[in-house]
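Asker: have a look at this prediction, sequence included:
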Amino acid sequence: MSSIEEKFYGLPTTAISDALKGINHMDSAIKPLRDSDKIAGRAFTVNVPAGDNTGVLRGIREAKPGDILVVDGKGFTNRAVAGDFVIGLAKNMGLQGIVIDGAIRDIQGIRDLDFPVFFRASTVAASVKAAPGELQVTISSGGVSVSPGDIIVGDADGVIVIPKANKEEVLQSTLKKIEKDNEREEKYNVSRETALAYLNSVLD
């Protein structure tokens, strides 16, 4: 039997957003490095001062395999909190992916790692190491509150946060939304006539 996190994997974030009534999606600037990247798993939260990555390193060490590291980097984009070496550590520690409300660097090196990274911006400047940061606390990432254990789902459209208390309800609503969308596609998007029938039904 698959875990509920696994059941969310590959489900479109757009359908999940519809199930959540358009809330809990991160800022649209936070996108995957590669359009093919997908994640769905438990949030391991990290709160760091702008441009400091000590907490990121601590999070990579403490997170469990399969977790998604979610970093509140304060949206700061002048210094990267992770480059290809740090991302490589996360991969080798068994994390599923990283979401950073902040900057990364070493873009080509990270692409070569074949590891999902969602981020706000890239820069050339390295991080500093001045403060330990906080682990497994409620954070704000991309304008959304994220608590430890919330489910994070990401794809080419962006990142969405599913509160852990509502995960089963959201999953069922998402599956129903996908089924409804598929039925609409099969009914209306097959010819000019059916497309026109749909347009008339919603516009007239």
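Answerer: Nice, thanks for sending it over. What you see is a predicted model; the values in this text were computed from it and never measured. Residues are numbered from 1 along each chain as shown.

Asker: C-alpha from now on. contacts and neighbour counts both.
Answerer: OK.

Asker: list the buried ones in whichever helix in the chain runs longest?
Answerer: Longest helix of the chain, by residue count under DSSP state H: helix 167-188. For helix 167-188, a neighbour-count test (16 or more other CA atoms under 10 Å) marks 167, 170-171, 173-175, 177-178, 188 as buried.

Asker: ok, structure two:
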Amino acid sequence: MNNIVITDPPKASAEDADELAAHGVATVHEALGRTGFLGPRMRPAWPGARIAGTAVTALCWPGDNWMIHVAVEQCSAGDILVVATSSPSADGLFGELLATSLAVRGVRGVVLACGVRDVGELHQMGFPAWSTAVSAQGSVKETLGAVNIPVVVEGQVITPGDVIVADDDGVVCVPRLSVPRTVAASQSRLQKEDRNRERFVAGELGLDVYGMRGELERRGLRYIPHQAWSESEGS
């Protein structure tokens, strides 16, 4: 590993990030072509937050949060800090004091491929965090890592400047160069969902809203009255 800090990487626009936050993870994931989702293990420390922002990345050694402290200096308003480890770790590398330092800088939240602690305090201060574990196990500050390099979190490559969208459904990463088209696709999808919602409210079934009946018939689904079914079973 190169022990480096990359300064001032290019970032997606804050306006586009705000737009994606409004749409939420599920819509953005669909609009992106069902890619970029960090999977079901990445859960919010407390429910109800919905954020999006540009990624600042930190690669740490297991049980060592030194590079998180280094990364704080590289964070600015509108960012989300993304922390990966060089091998699997569930230790609580992030807690209330680091959150306070980030909040002062206008950072919107953190995504951790490790553990988080001080969950009650994070909830009380309203600082959002997503992680793969909750653990009181603390950390050391001994080994160098890297800041603002591409990292892998739950199988997804996250590059500094990408947009991270996070809510109760999980976390999705939108590559920086794909952000504008994802914004447009999310808007289009939301409009379609609004139209479908009106039809559902009016009492229509998904079978008709989504035009499923013909395909179900083509694949051999049959509707049989109960009496006819009973007679055929009894014969």
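Answerer: All right, it came through fine. Predicted, not measured: the structure shown is a model, and the values here were computed from it.

Asker: in a markdown table, list the buried residues of helix 167-188 of the first structure along with distance to G83 of the first structure.
Answerer: What follows is those, written out as a markdown table (distance: CA to CA, whole Å):
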| residue | distance to G83 of the first structure |
| --- | --- |
| K167 | 32 |
| V170 | 34 |
| L171 | 34 |
| S173 | 37 |
| T174 | 34 |
| L175 | 36 |
| K177 | 38 |
| I178 | 36 |
| Y188 | 46 |
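
Asker: mind listing the strands for the first structure?
Answerer: In order along the chain, the first structure carries the following strands (DSSP state E): 31-32, 39-47, 68-72, 80-82, 97-104, 117-122, 134-135, 139-141, 144-146, 151-155, 158-162.

Asker: which bit of the second structure covers the first one?
Answerer: What it means is strand 31-32 of the first structure. Residues 43-44 of the second structure are where strand 31-32 of the first structure lands when matched by TM-score structural alignment.

Asker: let's have the strands of the first structure in CSV, adding mean neighbour count.
Answerer: Rendered in CSV, the data for these read as follows (neighbours: other CA atoms under 10 Å):
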stretch, mean neighbour count
strand 31-32, 23
strand 39-47, 27
strand 68-72, 29
strand 80-82, 28
strand 97-104, 27
strand 117-122, 23
strand 134-135, 20
strand 139-141, 23
strand 144-146, 20
strand 151-155, 27
strand 158-162, 26
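
Asker: looking at it, R105 of the first structure is touching V86, isn't it?
Answerer: No - taking CA atoms under 8 Å as the definition, R105 of the first structure is not a contact partner of V86, at 10.2 Å.

Asker: so those two - more neighbours on which side?
Answerer: More neighbours surround R105 than the other of R105 of the first structure and V86, with 21 against 17 (other CA atoms under 10 Å).

Asker: trace the more buried one over to the second structure, please.
Answerer: For R105 of the first structure, the aligned position in the second structure is R117, judged by TM-score structural alignment.

Asker: before we move on, what about A126 of the first structure?
Answerer: Under TM-score structural alignment, A126 of the first structure pairs with G138 in the second structure.

Asker: show me what D194 of the second structure lines up with in the first structure.
Answerer: Taking TM-score structural alignment, the alignment pairs D194 of the second structure with N182 from the first structure.

Asker: do you know how far its match is from G102 of the first structure?
Answerer: Per CA to CA, to the nearest Å, N182 of the first structure is found 36 Å from G102 of the first structure.

Asker: return the residues in contact with the one residue sitting closest to the centre of the second structure.
Answerer: Centrality entry for the second structure: nearest residue to the mean C-alpha point is V171, 0.9 Å, by CA atoms, centre = their mean. Residues in contact with V171 of the second structure (CA atoms under 8 Å, 6 or more residues apart in numbering) are 25, 37-39, 42, 130, 164-165.

Asker: how long is stretch 148-166 of the first structure end to end?
Answerer: Distance across stretch 148-166 of the first structure, first residue to last, is 14 Å (CA to CA).

Asker: which part of the second structure lines up with that stretch?
Answerer: Stretch 148-166 of the first structure lines up with residues 160-178 of the second structure when matched by TM-score structural alignment.

Asker: ok now that stretch, how far from the chain's centre?
Answerer: A distance of 6 Å separates the centroid of the chain from that of stretch 160-178 of the second structure, by CA atoms, centre = their mean, to the nearest Å.

Asker: same question, stretch 10-19 of the first structure
Answerer: 12 Å.

Asker: same question for stretch 72-87 of the first structure.
Answerer: Worked out by CA atoms, centre = their mean, stretch 72-87 of the first structure lies 15 Å from the chain centre.

Asker: who touches it?
Answerer: Among residues not part of stretch 72-87 of the first structure, those counted as contacts by CA under 8 Å, 6+ apart are 45-53, 56-57, 100-107, 109-110, 113, 115, 120-127, 139-142.

Asker: try 6 Å
Answerer: Applying CA atoms under 6 Å, 6 or more residues apart in numbering, the contact partners of stretch 72-87 of the first structure are 47-48, 50-51, 53, 101-106, 109-110, 125-127, 141.

Asker: kind regards, and thank you for your time.
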